[in-house]
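In: starting from these lines, generate the structure:
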Amino acid sequence: MLTRSLLTRRSFILIHHDKYTKNISTWNQAIDNVQLHNPQVNAFVAVEERQVLENLGSQSMQRHEQGTTLSPLDGAPIGIKDNFCTETLPTTCGSKILEGFISPYDATVVQRLKQAGAIIMGKTNMDEFGMGAANIYSHYGTVINPHDQEKENGNKRHVAGGSSGGSAAAVASGMCIAALGSDTGGSVRLPASYCGVVGYKPSYGRCSRYGLVTYANSLDTVGILAQDVNSARLVYDTISAYDSKDPTSMPNNLRTRIDDQDQKFVSRWHNKDDLTGLVIGIPQEYYVDPLSETVIDFWRQGIRFFKERGATIVPVSLPMTRFALPAYFTIALAEASSNLARYDGVRYGRRSQANREEDDEFLYADTRAEGFGSEVKRRIMLGTHILTAGTYDKNFLPAQKARRLVQEDFDKVFIQPNLLHHDEKMTDITENKGVHLLLTPSAMSPAPTIEECLPESDDSNDKRKEHHGAVDTYVNDVMTVPASLAGIPAISVPFEKSNGFPIGLQLLGQYGYDQFLLEIADIFSLAKLK
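Out: From the prediction side, this is the model:
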């Protein structure tokens, strides 16, 4: 049970950050919203115990009263996606095979949030092992879009997006001010667009992945869902640091080089009403057939917002974008097949009891058949096929080459060089030709209904049609996958249609220039698109 006595405490915490002061809901208000909305939304699968919340809340309030706050996030309610390890709450990745599993340690990013005084509200729902774009493939049930509560939809419920749908829905429902998610191919930005919140994917390596249960090693990125850009920046500033436990963590010397250049761009556009000199690129390849007219209209309004403030809008071409989706799924599924091999009933997770008293010949097969859901099994089989001898040379290696070409496309259009590959001493990179940021849609449409996201057939006699319908849903990631392949930062900023569901527009920046991206995204969030 969640505590109610906490609701009598002070209503707001004043959070200070360099350029702004903002009131945010406290943890006790978040508890009230969890009790009010979670039964319908299904955003949280586990909530911290009452006594723990009381103790943490009391300590935070005392620090605020004494003026000894630990950080700007002290006392802020934060949700954690269920694939981040936590030592006091189960870490199940939305899967039956890990049901009830408690990690012996906290993920590094969770640990940093706790050290900053943030109050971890609980673990949020997700597509099993991060495999899904609608949050319909969870052992704990589908996450419902919070905006359904405000509309008369009959029996047609809308999805929250995936795989970080629980985190997005929790933030949208006021159950927390921000939540951690993971973004492998768009799993933060897509649900952010559907739920009307900010969804931020930092540059690959900026935030430690230690303690994040792996889906695809070379793509997984810690992401942030938040009520606004400034809240996302507070969380990012807290969790972004080098971690020796994560071999993919950006080293300090590279961070310093990039941050020095990053700050030059941040300071250049301090006037939110004057963006003269800012160059925004519009990639032509993102104008795809499935893009809804509503999204296209919002995209045009976003372009007008920047033009009215003096920014220069230029069309750009990213020709390798057409290879991004197949390259992504080839690489991601191959890595997933390898990573999920550890859940075999011996080393990790649930073990089948079917043959306990008989020969254990089928222990491995029974464990995985009983423990994994349909979508995970589908992706494991596809990934295993990709890694077979003939297919590896024919598909996996070309996918890796395509990935490199996608990265090179981005490097060619940005003014800022990619310091991962640029070793020359730089003087004034602001005079280079190119664009500072790219503006694209975050999704092809507003949130679809659950029925639209389900496989075409549940008839066991028509498995081919069912699998075809499931694979068709992979195209939902088409707007977000290129940034994931390139490892560049991307952020979805929400805009709500007057009589419909939210729609997000996405800003993409050069690798490592995260603060600059957040600065312009904060300005962009002032837009009132309808």
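
In: contacts, neighbours, all on C-alpha from now
Out: OK.

In: for the protein, which segments are assigned as strands?
Out: For the chain, the strands defined by DSSP state E occupy 12-17, 20-25, 44-47, 77-81, 119-124, 178-183, 198-201, 221-226, 279-283, 312-316, 437-441, 490-496, 502-508.

In: would JSON lines of the ones you listed with mean neighbour count and distance to residue 158 be doable?
Out: Output for these, formatted as JSON lines (neighbours: other CA atoms under 10 Å; distance: least, CA to CA, whole Å):
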{"stretch": "strand 12-17", "mean neighbour count": "16", "distance to residue 158": "32"}
{"stretch": "strand 20-25", "mean neighbour count": "13", "distance to residue 158": "26"}
{"stretch": "strand 44-47", "mean neighbour count": "20", "distance to residue 158": "17"}
{"stretch": "strand 77-81", "mean neighbour count": "30", "distance to residue 158": "20"}
{"stretch": "strand 119-124", "mean neighbour count": "27", "distance to residue 158": "18"}
{"stretch": "strand 178-183", "mean neighbour count": "31", "distance to residue 158": "20"}
{"stretch": "strand 198-201", "mean neighbour count": "34", "distance to residue 158": "19"}
{"stretch": "strand 221-226", "mean neighbour count": "30", "distance to residue 158": "19"}
{"stretch": "strand 279-283", "mean neighbour count": "22", "distance to residue 158": "29"}
{"stretch": "strand 312-316", "mean neighbour count": "15", "distance to residue 158": "34"}
{"stretch": "strand 437-441", "mean neighbour count": "24", "distance to residue 158": "19"}
{"stretch": "strand 490-496", "mean neighbour count": "28", "distance to residue 158": "15"}
{"stretch": "strand 502-508", "mean neighbour count": "26", "distance to residue 158": "12"}
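
In: alongside the first, I'd like the structure of this one:
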Amino acid sequence: MLSRCLSTTPIRRHASTLGPKATDSLWRQAIIRKNDSINAIVHVASEDASEALANGPLQKVAIAVKDNICTKSMPTTCSSAMLKDFRSPYDATVVRLLKEAGADLVGKTNLDEFGMGSLNTYSIHGPVVNPFQLPNEDSSWESREQRSAGGSSGGSAAAVAADMCYAALGTDTGGSIRLPASYCGVTGFKPSYGLISRYGVVSFADSLDCVGVIAKTTKRVRAVAEVIMVPDARDPTSASHALRSNASSHSPRLSATRLDGLRVGVPAEYFPSELATSVITPTRRVLSAFQSLGATIVSVSLPSTPYALSAYYVIACAEASSNLARYDGVEYGLNVTVQRTRSGDTAMRSYAATRTQGFGPEVRKRILLGTYALRADAFDNYFQQALRVRQLVRDDFNKTFRSPDVRFMVSPPAPAADQHGVDIIVHPTAIQPAPLIDDNTKQGLDAYVQDVLTVPASLAGLPALSIRSESSIRDSHEWPIGVTIVGQWGSDDMVLRVGEMVDMSLRS
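Out: Sure, this is the predicted structure:
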């Protein structure tokens, strides 16, 4: 039974009486044993692959890395046949920073192919099974219901939930960290766009992609995020020191243990008709925790929210169509050779065969949708309109927050903060608990609705932290439910500090 093999302590490689090699062997065996049932990790690091430094803030802390982030010591497949044999000649900036901080990279985690999916079922490695177990569940792993770990960073969330690592890196384009975190009952953090380097991350949609962190608690998330949240000259979208400092100066000042003076907005638009009734009580419990800490809860409106999901998929698919054009069988990825014939263009037929065999059905679908949206006769009606909606979503947030978005400030804001605005926004992370893996109703258009509550923050580039409501601990019949805290751009430290305090309040 899985519950018997899940330890209560995150696996770490550290000095012990057994010696480094013996400890590493036990660590590897534990990960492999758990992974047989969960399929969270697609490549376990070898015992001699560690390049961690002897000292650092994350010394010997076990961290897993999503398999679309380049690592020179392990394959980077993006869960795609297109890259099944690919090995990067360099480490992504976030991987290098973790190694310099002393972390042990324990393996690469499963994902939806190229990050395109919400249930982690579109993978050449197979689906990820949610490792969460109900407190009253005593059936064997094989006989219990198999639920999705969420996508696309489902492998990272499941590895954390199963205590296979202390924390894991994921990527979030429209909710790919927050949704799995909600489903698996862990904490997931998407930073402000540009605060964590994307250098060495295989691109899906460049204007939306973010690297983030998944861990059991906000405190652990913050420990890892602080190491990798630094400017990087190799990433042209990385925010400068000056811009980060300017944003931080406008964030509200908090005490160490209280949230007095903090204004929390709850948007009505984030409670759509698709929202399951089981989500309401956990969300109320988190809001009650805010009130107990001294925060003020107010109702706010973000009227452009209903249009955000459609705009997101137009923009994301269009950028994916452009980014994945490089996988042509010549420059990158799989190459399928086609025999020369008397008629037809051999090069074009080889190109078509390479992309047909190399990309899975979901990726092919999104490439076709994005290519159509970028056509000259459709560009204005689809892509340009989606960009206008994106700006409307951003404007909604800026009108709601008390602090300004310093990225687009033309002049300094007024000295007095807007007393009618809010400092953070709180809403459910997902419209429901983790669905069953074999639920056919979630394989069509309904699968895209899973992202309806997460894409607005992505379109606006805002920091978003999904924390677990503790209802599933008190009410043993419930699966985990996540609640998201969203802040103004650059207020990441404040969002994480708020998350830590709410975490402690919920667990007390």
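
In: can you put the strands of structure 1 in CSV and add distance to residue 515 of structure 1?
Out: Putting the strands of structure 1 into CSV (distance: least, CA to CA, whole Å) gives the following:
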stretch, distance to residue 515 of structure 1
strand 12-17, 14
strand 20-25, 15
strand 44-47, 30
strand 77-81, 21
strand 119-124, 25
strand 178-183, 18
strand 198-201, 12
strand 221-226, 14
strand 279-283, 17
strand 312-316, 21
strand 437-441, 12
strand 490-496, 11
strand 502-508, 12
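
In: of all these, which one is nearest residue 192 of structure 1?
Out: strand 198-201 (4.9 Å; CA to CA).

In: to which residue of structure 2 is residue 384 of structure 1 aligned?
Out: Residue 384 of structure 1 maps onto residue 371 of structure 2 when the alignment is built from TM-score structural alignment.

In: quick one: contacts for that match?
Out: Applying CA atoms under 8 Å, 6 or more residues apart in numbering, one finds that residue 371 of structure 2 lies in contact with 317-318, 321-322.

In: just the closest of these to residue 495 of structure 2, please.
Out: residue 317 (29.5 Å).

In: counterpart of the closest one over in structure 1?
Out: Taking TM-score structural alignment, residue 317 of structure 2 has residue 333 as its aligned residue in structure 1.

In: quick one: that match and residue 262 of structure 1, what's the gap?
Out: For residue 333 of structure 1, the distance to residue 262 of structure 1 (CA to CA, to the nearest Å) stands at 34 Å.

In: compare these two (neighbour count), which wins?
Out: residue 333 (25 against 20; other CA atoms under 10 Å).

In: what lines up with residue 514 of structure 1 in structure 2?
Out: If you follow residue 514 of structure 1 across to structure 2 using TM-score structural alignment, you land on residue 492.

In: what residues are up against that match?
Out: By CA under 8 Å, 6+ apart, the residues touching residue 492 of structure 2 are 191-192, 463.

In: separation between the residue mapped onto residue 45 of structure 2 from structure 1 and residue 90 of structure 1?
Out: Residue 45 of structure 2 maps onto residue 48 of structure 1 when the alignment is built from TM-score structural alignment. Distance, residue 48 of structure 1 to residue 90 of structure 1, using CA to CA: 10 Å.

In: tell me which of the two has more neighbours.
Out: For residue 48 of structure 1 versus residue 90, the count of surrounding residues by other CA under 10 Å is larger for residue 90: 22 against 16.

In: surely the more buried one meets residue 46?
Out: Yes - in terms of CA atoms under 8 Å, residue 90 of structure 1 counts as a neighbour of residue 46; the distance is 7.4 Å.

In: need the overlap of contacts for the two.
Out: Common contacts of residue 90 of structure 1 and residue 46 (CA under 8 Å, 6+ apart): residue 123.

In: how many residues are close by whatever residue of structure 1 lines up with residue 438 of structure 2?
Out: Residue pairing (TM-score structural alignment): residue 438 of structure 2 is matched to residue 451 of structure 1. Using other CA under 10 Å, the number of residues around residue 451 of structure 1 comes to 12.
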